[in-house]
Structures are given as C-alpha cells and as structure tokens.
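Asks: have a look at this prediction, sequence included:
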Amino acid sequence: MHPADATNAMLNCDESGDAPAWSDQQIAEAFATTTRSIENWRKQAAQRGPLSLLERKQRDTPPTALLLDGEKEAQLTKIVCSTPPDGRSRWTLQMLADKLVAMEVVGSISPNTVGRVQKNELKPWLKSMWCIPPEQDSAFVAAMEQVLTVYQRPYDALFSVVNMDEQPIQFVSHSQIPLPVRPGDTAKVDYEYVREGMCNAFMFVEPLGRWAAGPLACSAREQDEDRIGLGEVREMVGRSSSFCGCQANYACV
C-alpha cells in the first residue's frame, strides 16, 4: 500500500470536531486493508509522529552488493561472445558460471544469477549481430580492457577522463510549404522532403567531474571520411571544458 493511503486512513479515524470518525472496520473496507494494519499505523503515528507514515520503511539489513559490477559484466560478455568449448554450439548458463569461477572473476556464482545479468540480451549465435572478425578478436579484447582500466582511474581534476559520443544528423527542409494549423483543422505537412546535407554532433561528459558540454557540431564530410581526427577531438574537448571552467588534459585510448 502507498504511504499516502496510510496517512489518509488515519485522517478518517479522527474524532475531533467535524472529522469523519470512521470505525476501523469502515476504514479497512474503504482502503482494502485489515484492521490490524490500521492498529499498527495508529501506533506508529502515536510513537513517531503522523509524518512517519509517509516515510519509507528502513531496511533491517544493508542492501546486498552486486555480485557482478560493470567490469565483471564486461568479462561475462567477453566469454559469451567467444567460441564455446568443443562439442558445444553455444555457452550454457552453467558453463558461463563455471568459467567465471575458473577465471577468478568471482568466487562463486549460480547459473540463475548469470541468467539475470544477461537478461536475454546477449545472443552470440546471431552472427550478424557481432561484426568483429575472429582474427581481430584478441586485439579488440585488449583495447576493451584498456578502456575499462581508464574508466576505473580515480578522479584527477588536472587529468580528466572525458567520454565522447557522436550522433550523425541529417538536415532536411520541406519540399512544399506547410499549411499552418487552423481552428478545427490540423496543420498539413507534405511527406516528401529535401536533403540539405549532414553533420556530426558530439557530446562530451566527464562523469567524475560532473560536467557535460554539447552538442558541438562539426562540418559535413564526404561519404568516404568516416573518422574524425584526434586534433579535432582535442579542440572540441578544449572548447567544451572552457565552457565549464575546467582545465582539459587528455588520455587517448
């Protein structure tokens, strides 16, 4: 039951002045609860004050720590996307649990926990969903581990770890002038449009420093240029950090 329901229930048992003065049975029927719950709410309001009914119940025990944090989930992903043992077409939950223990990622873990972490999102048998050639798998894993190591660095205001994300944006215009909305009628817009070029928008975030900047747009490129130069990244990060009064240093991985 929502905490507000308990508070409203107590208001209905008020017997002062023109208050409702409902009986416990009437309140229980109106709020779909039991008379024992009403007695407990009344006791809590008397001992800890009426506002305590709006507070969440304090945990008797501390929350259980996650068995697999971000780094360990990355290890699990790496195993799932690797070649299964001989004679197997795919990894089973039990095999994944045993592999995590064998690699000393965790001391122990159940197959059910592995299944909850995966959430049925990883499907390594769908080859079209994974575009890393087998001969480059080790290089990719090494680069991924290097990036994860950078993410674990402690905060240093003079040596920032900045995350960058890129979003291509297509500019379009109307091929026909839209008709504005009128009383009793909606606006009319033609489904055809005119392409007006492309640009890339970049967002920069420093999670530990709690600042973000963007989006910053760079000029359109030819179709065969699908990478941005490191110098341009440095320039944009410098502009972003100057907006926030930060000093920008760079760690490129």
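Replies: Received it, and whenever you're ready, just let me know what you need.
Asks: please make it C-alpha for all contacts and neighbour counts, starting now.
Replies: Will do.
Asks: so Tyr9 versus Ala46, what's the distance?
Replies: Careful, residue 9 is Ala; it's not Tyr. Distance, Ala9 to Ala46, using Cα to Cα, to the nearest Å: 14 Å.
Asks: okay, these two: which has more neighbours?
Replies: Each of Ala9 and Ala46 has its neighbours counted (other Cα atoms under 10 Å); Ala9 has more, 21 against 11.
Asks: element containing that one?
Replies: helix 3-12 (DSSP states H and E).
Asks: tell me which strands and helices that helix is in contact with?
Replies: Judged by 3 or more Cα pairs under 8 Å, 6 or more residues apart in numbering; DSSP states H and E, the packing partners of helix 3-12 are helix 35-48.
Asks: can we see that at 10 Å?
Replies: Helix 3-12 sits against helix 24-30, helix 35-48, with contacts defined as 3 or more Cα pairs under 10 Å, 6 or more residues apart in numbering; DSSP states H and E.
Asks: dump those to CSV, plus distance to Ala201.
Replies: Converted to CSV, the helices and strands packed on helix 3-12 look like this (distance: least, Cα to Cα, whole Å):
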stretch, distance to Ala201
helix 24-30, 55
helix 35-48, 54
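Asks: hold the first one in mind and look at this next one:
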Amino acid sequence: MTIAMNNSHLKQLQQLIVEIESLFPLDYSNRVNRLFWKLQEQLKYFEKLPQDIVNRLQIIWGYRGYSMESHFAKQKNYQSFDFYPKYKKLMRFDTLFLRKVMGKKKYSKVIFVGSGALPLSLKLLRLNIQKVGYDISKEALNLAKKAIPKDRFGRNIIYKEGNFFDLNLNEKRPIIIYIAGLIRGKEVGLKRFVKQLPKGSLMVVRTVANDSRGFLYEKIEKQSLYRIGELKEFIPIKSSGVTNGMIVIKI
C-alpha cells in the first residue's frame, strides 16, 4: 500500500509525529515506548515516505536514540537494550553470511561499526579474521567494554571512539565495512568515506525489521544509501525471522 492509495494512513502518521514532538525532550517511559511502537506499525503501510516526513522522523529518532543511550548508560546495564535478546540469532545469520563472502575472496580486515555489531565481532574473531575495529560513541564504547568478556578473543578487539567517517584507513587491500547502526542524515560523510575504500571492498548494512529501530532501517536508511552515486551495486539478501536482510554495496 502506498501513500497515494490511502491518505488516512498518512494523516495518522502525521498525528503520531506531532504527538511525539510535543513530548520533547523525550524520556524512556512506557508512554514514549508505546508511541514509537505505534509509529513503527503505521510505517508498514508505506513503500516510500515524503521527504518532509523523513526529515521529522530523523529528528525525533535522534532524540529517541539519545534518551535510550542516556537511560542505559546510567544503569550501566548493556543487556537492558531492547534488541539484546536477538543478538544470538543475528550472530548466526551474520556469521554465515560473512564466512561465505570471505571464503570467495581474501579481505585484509573487517571493521565493525555501531553498537549492533558488538557480539558479532567477538564471534567472528574465532574465524581468524585479522582485525576487528569499533568506531562508536563514548557511552556505547563504555557499555561495549563491559559487555564483551576480557578473554583472549575480547582482548584482540580494537575500540575506536568517534565518527567512523573521519577514520583515515590507509588500506591497500580490499576490506569489509560492516555497519550495524544508524546512518541516516550522513550521506555526505558516507560519500567521503567510501572514496577511501580500496577497489573490491564491501560495505555491508544490516536491515533490521523486528526491533524498535526497524522502521528507520526499512524506510530511511536504504533511501539514504540509494542517493549515494559512488556506490555501484546493491544486493538485497533476505533472511527469516530476525532480520529483513542486508544491503551489500560493492565498491
């Protein structure tokens, strides 16, 4: 069902956005949680969103992400994140996918970006990947260090704080960049970052459907990616249950 086919859904969506905007600054209350779940349900009716709606969603989700991060950082409890129980299934799917990809061609490095990749990195270190890196916020970085065991695998993880678009890679051989975090509104930085990647590299973006951030991955993130002219090919990979699949960008 598209926007043109049913304007009543668009009206309901706009009303929900207005209600959420009226609650700024957002907190992590049951009321706010319910509104975001309703918002996610409404977005299922749309194949594409008007740009003004996309802009407003980016703003309210920015506030939403900050409220979640602040809430759990204060508790020092990484496992309280609402998507944590899905990590084991995500790890299995992601591991099988990346093992298949890396079996075809030797990549010198895999860099994992975003808090969604934390458990995955630990799992893949056991596959003898040469190097794993992080580039995430200070709050998420602190939570990551608490969440990942300090065993011989955990000690090999390289933690980096800051915007991964600002990384100076200096890589000569193809690498894989695995993004498990929000990229909306960062097209300019992503374009600049892509230019650093050696030819033959892959950028992998997971699209998550069954968590409270799913609507952004499904309705905003892919729209952002498709506006980047330097990227050559998109390969949608569908999975069952936990994720909606992945977008693989060949550089």
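Replies: Everything's here; your move. Treat the numbers as computed from the prediction; the structure is a model and nothing was measured.
Asks: what TM-score comes out when they're superposed?
Replies: Put the two chains on top of each other and the TM-score (TM-score structural alignment, normalised by the length of structure 2) is 0.20; 81 aligned residues with a Cα RMSD of 5.4 Å.
Asks: quick check: buried residues in whichever strand or helix holds Phe204 of structure 1?
Replies: Per DSSP H and E, Phe204 of structure 1 falls inside strand 193-206. If you call a residue buried by 16 or more other Cα atoms under 10 Å, then strand 193-206 of structure 1 has these buried ones: 198, 200-206.
Asks: quickly find the element holding Phe36 of structure 2.
Replies: Here Phe36 of structure 2 is assigned to helix 30-43, by DSSP H and E.
Asks: same check on Thr149 of structure 1?
Replies: If you go by DSSP H and E, Thr149 of structure 1 is part of helix 137-151.
Asks: so which bits of that helix are buried?
Replies: Tyr151.
Asks: and the strand holding Phe204 of structure 1, what other elements does it pack with?
Replies: Secondary-structure packing of strand 193-206 of structure 1 (3+ Cα pairs under 10 Å, 6+ apart): strand 163-174, strand 211-218, helix 230-243.
Asks: now render these as JSON lines, adding mean neighbour count and distance to Val147 of structure 1.
Replies: Conversion of these to JSON lines gives the following (neighbours: other Cα atoms under 10 Å; distance: least, Cα to Cα, whole Å):
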{"stretch": "strand 163-174", "mean neighbour count": "12", "distance to Val147 of structure 1": "11"}
{"stretch": "strand 211-218", "mean neighbour count": "16", "distance to Val147 of structure 1": "20"}
{"stretch": "helix 230-243", "mean neighbour count": "16", "distance to Val147 of structure 1": "17"}
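Asks: buried sites along stretch 58-72 of structure 2?
Replies: Those would be 58, 60-61, 63-65, 67-72, for stretch 58-72 of structure 2 by 16+ other Cα under 10 Å.
Asks: sorry, back to before: who wins for proximity to Leu96 of structure 1 among the helices and strands packed on strand 193-206 of structure 1?
Replies: With respect to Leu96 of structure 1, and counting by Cα to Cα, the nearest of these is strand 163-174 at 30.6 Å.
Asks: contacting residues around the closest one?
Replies: Residues from elsewhere that reach strand 163-174 of structure 1 (Cα atoms under 10 Å, 6 or more residues apart in numbering): 151, 189-207, 212-218, 220, 233, 237.
Asks: could you give the angle of the helix ranked longest in structure 2 to helix 30-43?
Replies: What stands out as the longest helix in structure 2, according to DSSP state H, is helix 51-75. For helix 51-75 of structure 2 against helix 30-43, the angle by axes from the mean of the first three to the mean of the last three Cα atoms, to 10 degrees is 140 degrees.
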